[in-house]
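K.L.:
quick one: sequence and predicted model below, then my questions.
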Amino acid sequence: MAKTIMVIDDSASLRQVVGIALKGAGYDVIEARDGADALARLNGQKINLVVSDVNMPNMDGISFVKHFKALPNYRFTPVIMLTTESQEEKKREGQAAGAKAWVVKPFKPEVLLNAVQKLCLP
């Protein structure tokens, strides 16, 4: 059975690029346009990994991670932040919220896929 990855980004073109890379590697993809949209799409189904932007309207990525990690079903689900943010302070904030990896845009799909393969829950 394919593993499911949620991709959260306010940029439709970025969601598409990430989605193509993940689908090409055999993953199922659920897309969301921001943290609030992502939380609304969670219906208890198994999510093996989340790839989230940091800067988004309605609910940013770090706030999303805090809410997501508070849900019992998703407490141990790994989150990769995919963002233009590269400051150490933002990275620490992301890690404190529960993010496991930080990939800076622009990114190479193979770098992202490598991180996904390492972190994706069985």
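P.N.:
That came through fine.
K.L.:
alpha carbons only for contacts and neighbour counts from here, please
P.N.:
OK.
K.L.:
strands of the protein, residue ranges please.
P.N.:
4-8, 28-32, 49-52, 79-83, 101-104 (DSSP state E).
K.L.:
next one for the comparison:
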Amino acid sequence: MNVLAVDDSRTIRNMVTLALTQAGITSQVAEDGVHGLEVLSQMAPDAIITDINMPRMDGFEFIQEVRKQDAYQGIPILVLTTESAQDMKLRARQAGATGWIVKPFDPAKLVGALRMVTGG
């Protein structure tokens, strides 16, 4: 499995990468939505993990931009964020998100959620 992880926090990117690597999952990282779209254009991920609150392009806009591209319609997108409000979750689902995980996260639950949404 290959995953794109988008988060403006270097610490979170490192934590996600470590959790995925330990589970045998490869990953690419990006620091915000703009960078995420650039990285996405150079890979074929099985899933995407994205934060919501990021500079330049937030997670909602990033998800919408990903979903506009036919090649990425079926790719699961998990939101990994500190936000827990129901209206934010609804907004993410409307943008095209598949699931929602609140930070701080349990690495095993993150990997489990990825495996569930990808069927792997």
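P.N.:
Yes, it's here. Just so we're clear, the structure is a prediction, and the values are computed from it rather than from any experiment.
K.L.:
how close are the two chains, by TM-score?
P.N.:
Put the two chains on top of each other and the TM-score (TM-score structural alignment, normalised by the length of structure 2) is 0.95; 120 aligned residues with a Cα RMSD of 1.2 Å.
K.L.:
tabulate the strands of structure 1 (TSV), appending distance to A21 of structure 1 and mean neighbour count.
P.N.:
Shown next, in TSV, are the strands of structure 1 (distance: least, Cα to Cα, whole Å; neighbours: other Cα atoms under 10 Å):
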stretch	distance to A21 of structure 1	mean neighbour count
strand 4-8	11	25
strand 28-32	10	19
strand 49-52	12	27
strand 79-83	14	25
strand 101-104	15	18
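K.L.:
E89 of structure 1 is nearest to which of those?
P.N.:
Of all the strands of structure 1, strand 101-104 sits nearest to E89 of structure 1, with 12.3 Å by Cα to Cα.
K.L.:
helices and strands around the closest one, which ones?
P.N.:
strand 79-83 (3 or more Cα pairs under 8 Å, 6 or more residues apart in numbering; DSSP states H and E).
K.L.:
so the strand it packs on versus strand 4-8, what angle?
P.N.:
Interaxial angle, strand 79-83 of structure 1 versus strand 4-8 (axes from the mean of the first three to the mean of the last three Cα atoms, to 10 degrees): 30 degrees.
K.L.:
what does E31 of structure 2 correspond to in structure 1?
P.N.:
Aligned counterpart of E31 of structure 2 in structure 1: R33 (TM-score structural alignment).
K.L.:
that concludes my questions; thank you for your assistance.
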